[in-house]
Every structure is written in C-alpha cells, then in structure tokens.
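Q: heads up, no residue letters with this:
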C-alpha cells in the first residue's frame, strides 16, 4: 500500500491549497484504527478507505470529503468514536463520517416498511449533505470491484442491492460512468454466462473488423478539422450490460444489434456550444443519420444537469455508431454529475454553471414519503424517480413538460397541475385525438381536454407512469370513497335515530364521535358507511338508557344506606350548594341537630370549615346501584320556538331522569334561560342526561349550577 504522498500529489493537481497536514493526520489515524484488520483478499483493511479516497480525488472533491473517505469505517469497525473524530478533525468531518456510518447499516434492498423507512433516512442524509452519498457510492464501487473475494451468496446479495439501489441512484445523481460500471460489475455476478457470451462476441467482432474504433475516430476528427471545429474525439465499445439490456428491451439477438460503438465529441473554444451544433451538421453531412435517433439535451437538459447532443449514424463500412456531442463544461457534468457541484479547481470550488444541486429532487422525493398513504406507495414513487429516463413534450403554448419514459397524456396532465389531471377526459397528441394510455415520445405536442364534472377513475392507476400522478389519483379515489361512505353513514344513522325517536343532528354525531374512538363526526359517519361500526352503537353511546334494561334487575340501594361513614343512627343530607351525586368524592361536615351534611370534595364552601377539622367526617357512596333520586340543578339556554321545551323534556325522560322542578329565569323573543332540577342516579347518569340535552340543535348552552353561582 502506497503512503499518503501519492494521495496528496493527486489532490494537489487540482487543489494546490489542500490542507496537507489534515490529510496526513487522517491517513495516520485511519491506519492506526484499522491496524491488524484484514480484508478477505488478504490485504490490510485500510487499503479500502485509501482507494475510496483516491476515487473521490479523481473526481476533484474537497478535503473534508477525502478525510471522510479515509475515516468512513472507523466509527463502525474500530474503537474510534464520533466524539474522537470530531475532536481530531472537526464537526464537518464528524457529521459526514456519522452520515456514511448510518447509511452503511441500512438494508435498502428487499421491501416493506423497513426498506421504506431506510429510504427516508437515505434521502434525509442526502438533503443534509450530498457528500455523504458521494462517499457511500464510491465505497460501494470499490467493494464491487473487489467482490470476488466474498462468499458466492454474499456476492449475489450485494450485487442485487447494488443493481436495484446504488446503480440507479448513481445515474440519478448524474454519475453515468459509475452507474455503468456498477451495473456491469453486478452483471458479472448475477449473469456471468451472458456476460462472457457478449465478451466473446466482442472479441470475434474485433478479430473480423480490426480496430474499428480507431478508424472511425480518425474519420470524425478529419471531418471536424475540415469544418474548422476544435474538438477532442474519443470512442469505445459499449459495456456488456448495456448491450445485454438493449438486446432484452428490443428482444433481438447480438447479430441484429446495431449501435454497440459509441463516440464522444467534446468541443473547445469560446464558441463551444455553437460548435456542438456545427459538429452535428458536419457529422450528418458526412454520414447518414438514423431516423428517430436524435436527441437534443442541450436545449432541453435532463433534470440531473446532463447536456449533450445525441445522434446515431451509419459510419465506416455501414457500422451503426452513436455520437454524443458536448462542450468541456457539459462533459464534466456528464462524467461527474453531482460531484461537479462540489469539484475543486486551482484550490476553489470549480463553479460549473451546468452542475445541478439535486436537493430539489431530494426534497421532492422526501415530500412523496409524507404524502404517500402507505410505504408501498412511497417505494413505488422513489423507484419511478430513480429508474427512468426522460422525454420532453410541449403544451400548445410551447411550454416544455419533462416526463419519464413511458409517460402518458394523463401523466402530462398531472405534471401541469393536479386539478387538470383530475378533470381530464381526453387528449390530443400532435393535433390528433389519442387514447389516454398512449406512450408519449420526445418532441410531441400534447393538448389536454378537460371537463368540470370529470373525476379520476380507478383504471388510471395502471395507465400513469409517474409517482406524482399515481399518488394524486389514489388520494382522489380515497377521498371519493370516503365521501361516499360519509353519505351512506349519514343516511344509516338517520334511519336508526328515527327508529329510536331521536333527531340525527350534527351535534349528536360530534358528541358520539369521541366515546366511540373517532376524531370527529365525519370520521364516525365514514365508519358507519364502511360498516366498521353500527348506527345503533351511536345511540347507545348517547343514550345508555336506551341500550337495555338489564341493570335494572339489580336491587337499588336504600336511601338510608346511600352513604357510608356516619355513625349508626346519624342522619345525613346532601349539601344544596354542590348537590353531590354518587360517583363523586364527598366529605361530611357535622351540624348540631342536623346530623351530617355531605359536600363534594371540590365544593368552595368547604373553605369555611378549614379551621374546624374536628367537624369533618370521611364519607363514601354505597357502591351499589342507586335510584334516580338525586336532584341536580341545571341551567339551559334554549331557542324560543314551538316544541323545543317539550322535546328537551322528552330527551331527559328518555335518558331515564325525572324533572323535579322547572323555572324560567329569563325570557327573550329568541331564547329562554331555564333552571331545572333533574333527578339522576349518579355522576355517569348526570353526564348522559346533559349530553342528551346538549346534542339538541336548539340548545345554545347548558351547565350544572354549583355553590354560589
């Protein structure tokens, strides 16, 4: 293993201001922490962090990221702690190391709630600092390069996770070179036979055709030179997995596959962007363009910042080749993706104007987690965002709408606005009516036809391709189902209330919601409509007396035995100031000639006897069933309308209580204020009676009169 000088020399090539001392200290600390640890290959374990740091240095990353790479396994695999790392290398490095450590412990493959939660943590880490994912992706790349030393079953598990999660994520971060290499490394593990077959075909092709790449490259250079365009030309044969995927997608054999060669033209000079289009014209004049294979990602860049012109032509000897044309700045973004946002040049951040900070995308995906009604929906939305390429379509006004490949006019409508999507009834593609399930292609103009009365259909879920559209449709369908359940529940409740001689009012539903475990009346009605709770349960919750009379079979407590505590033969009475009822805590106060008077424990009048503790008596209500004989004064304000008072008196009677006295305290043209002494069994009965009165729509206020009120 080489020493820190090689790494420092690599870094100084793009960052002369690098903190050489910091890198040396990180190297020494990491090497000491991993001392004695070995990889399965037999190499010292510290060779892995060093290679991760070298790969990041090749992407021109800053010192903090390189130090994180050197230390990224110390907290997880050695006796080092986060506090120790922070003390030695600062808060920034400690946060980055901590972020990478947490990602390493996550299981991102598989499915279910745990995977969804781990994805959420992944995107939270990315939103805090994107360098965490850069280190993690590079860590995974080096592990995949050395995977052959692992047991076969672990190789397969790592390869599947990488193919499913890390390779698409690298692509979404704009690091296409890393995505392609990760995919090919996984391909070698998961389908080695197919990969070896393609490599043999490559060898056969090269033996038959010679060095085709060099010859075609020279042809392109000659054409550009004649056009006076300064550019650098490079070519390569495509990776085995890329070839295999195209064979699978097009369902064709290797012999029928055309564009297995790819060439890149990187223009230089002051007019580099203009030279891209000039180079495209020169290539098309020299070779025949393949129809339908041109893409302009310069005028319409991908969301990860990728810009380039793509064309496919029939080159030397009829060979079909793909040509990508871009400027040097565009090339840096195409190669490094998000890393270009952090890259350094001459000791300062490079500041590439085409580099995109994907925090907006990360925030969008994180929002999807919050909006999704289930973990499955969230995982679906994330994978749709990660796995697809893009097409660019136009509105009739010329606005560009970016969509994933395979998107439909419905996706287009929801991309404009959720309201437009909900009201869609048809679409025109390039001026012609088209089914809503039509797969859109680059450059098409789409016009959405809407109607106010339209609503999403359940079949739309299978038509759309974007997570945004799927989530919006599911929410709308769920809301519609809920509205239907509420309507049905209201009708079922109305019938049940009418059969019991009650009025089905909103106040009644609100009062019943809490006892039955629902947040509000709408949730309760939806549950009734969905057959989750019977309407009769609502009546039982509001009027327990109507449920059944089984409790009446229990022998009532005699009046003389209602209170336990006074000496035998001592008479007792209820204090008129608080009128306590069974179920409430009570205390007695003795009076000469009057026996014991029972007060509620919170009665304000007890303060008058605070200094006369000898008069206090500990009292308890008999635990049995009491008859409805305890009068409690209530004050109610009711509407001055015909039949209101009679209806309220009926409600009190149906609740099993008796009105002992009724007094009109105040009369107004619109309201009466009435005082009524209602006889109840206990405190629960009192609450039931008050609830039966209060739920009447014409009762404006109701309260129990206590003490000196």
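A: Nice, thanks for sending it over. In this text, all values refer to a predicted model and were calculated from it rather than measured experimentally.

Q: okay, CA-based contacts and neighbour counts for the rest of this
A: OK.

Q: Can you name every helix or strand that the helix or strand residue 475 falls within contacts?
A: Assignment of secondary structure by DSSP states H and E places residue 475 within helix 467-499. Under the contact definition 3 or more CA pairs under 8 Å, 6 or more residues apart in numbering; DSSP states H and E, helix 467-499 sits against helix 375-387, helix 409-416, helix 418-422, helix 460-463, helix 521-529, helix 535-542.

Q: what's the following helix or strand after the longest one?
A: Going back to what we said before, that points to helix 375-387. In the C-terminal direction from helix 375-387 (assignment by DSSP H and E), the next one is strand 390-394.

Q: what packs against that following strand?
A: Using 3+ CA pairs under 8 Å, 6+ apart, strand 390-394 is in contact with strand 400-404.

Q: Please state the offset of the strand it packs on from the chain centre?
A: 22 Å (CA atoms, centre = their mean, to the nearest Å).

Q: What are the buried residues along it?
A: If you call a residue buried by 16 or more other CA atoms under 10 Å, then strand 400-404 has these buried ones: 401, 402, 403, 404.

Q: Closest one to residue 26 out of these, please.
A: Using CA to CA, residue 404 is the member of the buried residues of strand 400-404 that lies nearest residue 26, at 42.8 Å.

Q: ok, now how distant is the closest one from residue 418?
A: From residue 404 across to residue 418, the span is 17 Å (CA to CA, to the nearest Å).

Q: all strands for the stretch 101-250 of the chain, in order.
A: Under the criterion DSSP state E, counting those that start in this stretch, strands of the stretch 101-250 of the chain are mapped to 231-237.

Q: And the helices in it, which stretches?
A: With DSSP state H, counting those that start in this stretch, the ranges of helices along the stretch 101-250 of the chain come out as 112-128, 131-145, 152-161, 167-172, 176-190, 192-209, 212-226, 240-250.

Q: I'd like the ones you listed as a markdown table, with distance to residue 435 and mean neighbour count appended.
A: Listed next are the helices of the stretch 101-250 of the chain as a markdown table, based on distance: least, CA to CA, whole Å; neighbours: other CA atoms under 10 Å:
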| stretch | distance to residue 435 | mean neighbour count |
| --- | --- | --- |
| helix 112-128 | 34 | 18 |
| helix 131-145 | 41 | 21 |
| helix 152-161 | 37 | 16 |
| helix 167-172 | 30 | 24 |
| helix 176-190 | 34 | 21 |
| helix 192-209 | 39 | 13 |
| helix 212-226 | 43 | 17 |
| helix 240-250 | 24 | 15 |
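
Q: Got another one to weigh against that:
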C-alpha cells in the first residue's frame, strides 16, 4: 500500500521541492478532514485519495492535479466547503475539487437522472479546466480496483457505468492504459464467469505461443539491427475485454482471435518509423489494404502510429505498430502526457488541443440539450468513434464516426451549414444526404438559403452534434410555427365577435390565462395550434370576458383561413389526397398535429364535417410558397429503359422525385407510380403534359384517394 513518503519520493523525481511540499500538505489536510472515516474494506478513508494521487503521479501530472486528488472527496464527505479549500490551497485547486464533487445537495427522481446531472456538472467544469476529468478518471480507476468489497448489485451498476461512460472517455482522451484497465475490471465485475474462462484460455494459449513469439521478435530485432536501426520490439497481448468484444462482434472463436500475433516497434524519430516500415515489409510480405498511417492523419484522440499486417513464418498473420517513444507515451497516457512533454505553460500539444476541442463540443451539446438525460445520451453517441477521414473541397481533413453521412459532415463543419444543406457531392458526384461516407472521400455540401433541417434526418444522422442541433432547431422552429398559427386561428375566431388579440386588454388576457392555468400568451397560442384547445371556444370565453352581456357572434365568421405553405410543422397536408395550391381545400384541427389540410372532396374529410368544433374552412393564400407532394400514376409500354426515360424527362424540368415504384399491369403495360415535389396544380398539369408526349407513355393521371 502506498504511503505519503513513497509518493513524495516519486514526486520529487519530476516536481520541485516546493510543489512536492504542497502535495504533502494537501494530504495532511485530507487526513484530518476524513479523520474517523473508513472505506468499506476497513482501511482509513484517506488511503483512497492517496491512491488516486498515486495514479496521477504515475502519469506525471502537475502538483495542482495531485492536490485536487488528495482533496477530491473533502467537499462531498466532510463539513469543509469550497471556500475553505480555496483559502488554504488557492482558487485553481478549489475549482478542480468542486468540479469532481458530486451534486449531493439535490434530490433526484431517478438514479439515471442523478448520474446525468452529475456528469453534466463535471462536463461544465471540464470546459473550465480539462484536469477535472483526469482526477475523476483516476478516482474511478481506484474505485474499480477495489470493487470487490461492494455488494454485487452496486458493483455491477458501477462497472456498467464505467464501461458505458468512463472507458470511452479515457479512449477519447487517448488514455489507452486507463481505458484497458477500466474495460477489464468492468468486464470481470459484470461477467465474472466469462472473464475467468477467457483468462484461463489466454494463459493456456500464452504458453503455446511463447516459442513462436520469441522467434518472430528475434527475427524483427535482427533485421532492424542489420539495417542500423535502434528499436525496442515488444510483443503485445490482447486484453480480456478486447478478446470478448471481437468474439462477439466478428462471431469468431477464441482460437481465431488469438491466431494473430502482435508486436510494437518503438523507434527514435518519425523518419525512422517509415524506414523501419520498409524494413519490416522486406522481411514479411504485407497484407494488401491493411496498412494505416495514423502519423500523417492522427486519430481523433491524438493517437499516432503506423499499423501494418504482414504474413510471418508458417503463414501466421502479424500485426505490427511502429511509433516513436513520445507517440508511445501519448498512446498510453493521452492527454495526461501533455503535462509530461509540456515545456511552456502556453504550449498546447495536439492531444491537448483535440481534448479541448472535444470538451468545447460537449459544452455546445449541453447548451442545446433539453435536459441532462438528453445530454448524456448525446455524449454516449459521441464517445464511440470508429473514425473515418473525409476531405473538404479545400483539402482539409474532418474526422467522423464510421457510418456518418453528409448531414453529419455538414454539422461538423458548421452548424449553419448543417441547418441549410439540401444535397451533397461525394467525389464530385451528386449523392443523397443519407449515403454513408467512406474514408478518403471528398464531400461538398450544397445549401439553399430557405432550407431548414428535416425530421427525416434523424434516420441517418449519427453524430451527437448533428442530432442535438437538428433536435434543437426543430424544437425551436415548432414553437415559433405553433405560436404564429395559433395567433391566426384565434384572430380568425375572434373576428366573429368583432375583436382581435391586439384589442384584448392585458387584464382580460391575464385573467383568462390564470383561469386556464397557462403561463403566457405564447403557451395559449401553441396549444391552439396543436389542437389541445379549440379556437372557437377560447374566442368565445375571451369575448365573454370583455362583454358582460355575453358574446354575440357576427355574420361572416366562417371566412376561410388562408394557407401560405410557410406555416411549418403545425400545418400538415393529408397523404390520402395530397392537396396542392389551386385545389379547393378544407381541414380540421387535430390534437398534437395542428391543422390537417385535405382536398375538399376527400372521402376521409366527410366524418370531420360532423364535428363543427374541430372543422375549419380553408383557402390557399394568393402568395403560396414551398413545394408539395403530388402522386402520379403513369401507364407505359414494357420497353427497355422506359422508366429511365420518364425520370430523365422529369429531371429536365428541375422537378425532384421523392419516390418511384413500378408494377406490371400485364405483359404489355406497366404502371409507374411517382411522388413528385411540385409548386401548384398548374405546375403539376405542365409536368403531366410533358410526360404524355413520351412515345411509350399511354396514360398519365393524378392519384386520388
């Protein structure tokens, strides 16, 4: 067990005497604060903060981080507050301790909500000082190492949270050693029997492999020595959780996973990395397509290395990683290595800059999230990046998770670009926004000034930034749309009493809002648009408030509401009859969906005429903006390329096809069904005339329900 004296000896190897003394002083303060407290194992509580500081010392963290590690439970578990720590050890240490401390003073409805709020608080503290997460990771690592003394249910809950959140965070920050230990400890706690079986199999395989591993290591070392390279060759062993995940994901047996031998070659310079790669490829034949250059294009967490797979003796596949000593430290300690290699307080290396960029992204997501649970879901999405690398038209590189689409790319470049994108070019080829991107592609986003996010993007946007921005925009836009439509609906109903919203006094409105239990006028207007309240009833009540003799509707109250096409999500167009500008229309108010517009003769509208309180007469405005879906059925001869001819003719008119399908009528004729985006009934008629001029087309008709 570590003592303050053994820790002090380690610290003096890289900290000066004054800094080491400050860390020792923080230890004595924590020892006094936690006096009488014990861990569940029976040890004095201060052994925990001492062990956490020891983990950070192993990463060569700075003295303020070590002091915060000593004090990280003082605010939470003792009567000492943040101000007392600040007066003793300074503002920076107090902020670190406060950032790591949980929200103990607030009562939460569920455990999930409590975890989410705590993580959100920590993320905000990370934005101020990235060292908060390093102290938290060290704290969690020691807790995982001592998980055995906890009740099984609690141990499993902590292990699951570690695998879900903290292991991916360690990976995102490039702290590979911490991440692997988190995964193995979490796996052992969650699935003890599986862990024991895999560990036993690994030990057995290790014994069988020793001779071959030694031979291959000697071959590599001798080849490098002959060419004059000074290099350290290390045999790598897969850790338990990695073996388990590969067996599950790739549906492979243990022997298939362990058939691959892995080595790491550590050299003195970047130039030597590439020279050693050539030397190894002359020794063993490389497997085509298996070379990855993470030195030229580092991973999102700053990881750098050359990866290659070769065929060794007896046809055994060998994975080889080649990197410098600094890259090796960065790979193991990630952002923590920033403090090891920092020469100037203003210097920020690549790993540290990327971590700050990621934390800044967390902050942006937090501001846009509706609540802490939504925020933590976004973070979980963001924490599992199997990266691809995409080029912008100017040659810049963007890192995205595998499976990302052009929508994710657009939001990664800039929020406004994402909000206004309508199409994309992938390697100069027009492509749908939903097409998954591949590494090395060049993507150009096409925007339109009036465009806005589409709810269907949720089906293929996978990055947290894209999804949170789409959700935020739609939520904000829906509220604006609802308020605007609600105002028009209420004004129309009030017109029958020769009133308008503007003419209602503040006192009358306030009185009605209080009686209805509404916070403000916007909430009332939104409920009207969403169909939760009926405009006629509300208008009658408001008019009754202003007229003591009771409301008297005036003639002409059934004047239709004008539909402009710009009402947003609070006005929807029935799929059964697909109304277009120029069609006679009517509609009704539906709960949650607002106003539903139908063609006047639509069969589905007949039942609604019997509910006058929901019925609403409609007309098209003189200036209608936007595109509307129309459905056509084309009867065409069974000729080669007939459908392609139809699609080309429509494309020549700059009309977008939303959906196309075909069914055979008989051996001679085929039905082609099209969903098109058109501006009006006149526009549709023009398209139908052009389609009838195709030789193979026999009949074109608009589909009616």
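A: That came in fine, so what should we check first? If you're wondering where the values come from, they're calculated on a predicted model, not measured in any experiment.

Q: After the helix holding residue 475 of the first structure, which helix or strand is next?
A: helix 506-513.

Q: Show me what counts as buried in that next one.
A: With burial defined by 16+ other CA under 10 Å, the residues of helix 506-513 of the first structure counted as buried are 508, 509, 510, 511, 512, 513.

Q: Average offset of it relative to the second structure?
A: With mean CA distance after the TM-score superposition for the first structure, helix 506-513 of the first structure departs from the second structure by a mean of 7.9 Å once superposed.

Q: helices and strands around that helix, which ones?
A: Helices and strands touching helix 506-513 of the first structure, as assessed by 3+ CA pairs under 8 Å, 6+ apart, comprise helix 521-529, helix 535-542.

Q: Point out the most buried one among those helices.
A: Sort those by mean neighbour count, taking mean count of other CA atoms under 10 Å, and helix 521-529 sits at the top with a mean of 23.

Q: Measure the mean distance from it to the second structure post-superposition.
A: Following superposition, helix 521-529 of the first structure is found to deviate from the second structure by 4.5 Å on average (mean CA distance after the TM-score superposition for the first structure).

Q: what angle sits between that helix and helix 535-542?
A: With axes from the mean of the first three to the mean of the last three CA atoms, to 10 degrees as the basis, helix 521-529 of the first structure and helix 535-542 are set at 140 degrees to each other.

Q: quick one: helix 521-529 of the first structure to helix 506-513, angle?
A: For the pair helix 521-529 of the first structure and helix 506-513, the angle between their directions (the same axes, to 10 degrees) equals 80 degrees.

Q: Centre of the chain to helix 521-529 of the first structure, how far?
A: Between the mean C-alpha point of helix 521-529 of the first structure and the mean C-alpha point of its chain there is a distance of 27 Å (CA atoms, centre = their mean).

Q: which residues touch that helix?
A: Surrounding helix 521-529 of the first structure, the residues in contact under the criterion CA atoms under 8 Å, 6 or more residues apart in numbering are 482-490, 492-493, 506, 509-510, 512-513, 518, 533-535.

Q: quick one on the thing from earlier: got the helices and strands packed on helix 467-499 of the first structure as CSV, with distance to residue 127 of the first structure columns?
A: Written out in CSV, the entries for those read as follows (distance: least, CA to CA, whole Å):
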stretch, distance to residue 127 of the first structure
helix 375-387, 15
helix 409-416, 23
helix 418-422, 26
helix 460-463, 30
helix 521-529, 36
helix 535-542, 48
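
Q: nearest to residue 687 of the first structure, of the ones you listed?
A: When those are compared by CA to CA, helix 535-542 sits nearest residue 687 of the first structure, at 9.9 Å.

Q: hmm, who's touching that closest one?
A: If you take CA under 8 Å, 6+ apart as the criterion, helix 535-542 of the first structure is touched by 489, 492-493, 496-497, 508-509, 511-512, 515-516, 528, 546-547, 688, 691-692.

Q: Tell me the spatial nearest neighbour of residue 702 of the first structure, not counting adjacent residues.
A: residue 636 (4.4 Å; CA to CA, 6 or more residues apart in numbering).

Q: That neighbour - that's part of a helix, no?
A: No. Remark: residue 636 of the first structure does not belong to a helix; assigned using DSSP: H, G, I helix; E, B strand; the rest coil, it is strand.

Q: Next, count neighbours for it.
A: Around residue 636 of the first structure sit 20 other residues, with neighbours defined as other CA atoms under 10 Å.

Q: can you check residue 270 of the second structure too?
A: 16.

Q: what do you get for residue 628 of the second structure?
A: 18.

Q: ok, it to residue 659 of the second structure distance?
A: Going from residue 628 of the second structure to residue 659 of the second structure by CA to CA gives 13 Å.

Q: Could you pull out the residues contacting both of the two?
A: With CA under 8 Å, 6+ apart applied, the overlap between the contact sets of residue 628 of the second structure and residue 659 consists of residue 676.

Q: Nearest to residue 184 of the first structure, out of the helices and strands packed on helix 467-499 of the first structure?
A: Closest among these, once you apply CA to CA, is helix 375-387, at 16.2 Å.

Q: Average separation of the closest one from the aligned part of the second structure, please.
A: Mean deviation for helix 375-387 of the first structure: 2.3 Å (mean CA distance after the TM-score superposition for the first structure).

Q: report the angle between the axes of that helix and helix 112-128?
A: Using the same axes, to 10 degrees, helix 375-387 of the first structure lies at 50 degrees relative to helix 112-128.

Q: so what does helix 375-387 of the first structure touch, helix or strand wise?
A: For helix 375-387 of the first structure, where contacts count as 3+ CA pairs under 8 Å, 6+ apart, the packed elements are helix 112-128, helix 167-172, helix 359-371, helix 467-499.

Q: What is the shortest one packed up against?
A: Contacting helix 167-172 of the first structure under the criterion 3+ CA pairs under 8 Å, 6+ apart are the following elements: helix 176-190, helix 375-387.

Q: if we can go back for a sec, residue 394 of the first structure is nearest to which of the helices and strands packed on helix 375-387 of the first structure?
A: The closest of these to residue 394 of the first structure is helix 467-499. By CA to CA, the value is 18.0 Å.

Q: average offset between that closest one and the second structure?
A: For helix 467-499 of the first structure, the mean distance from the matching residues in the second structure following superposition reads 3.7 Å, by mean CA distance after the TM-score superposition for the first structure.

Q: now that helix and helix 521-529, what's the angle there?
A: Helix 467-499 of the first structure runs at 80 degrees relative to helix 521-529, counting by the same axes, to 10 degrees.
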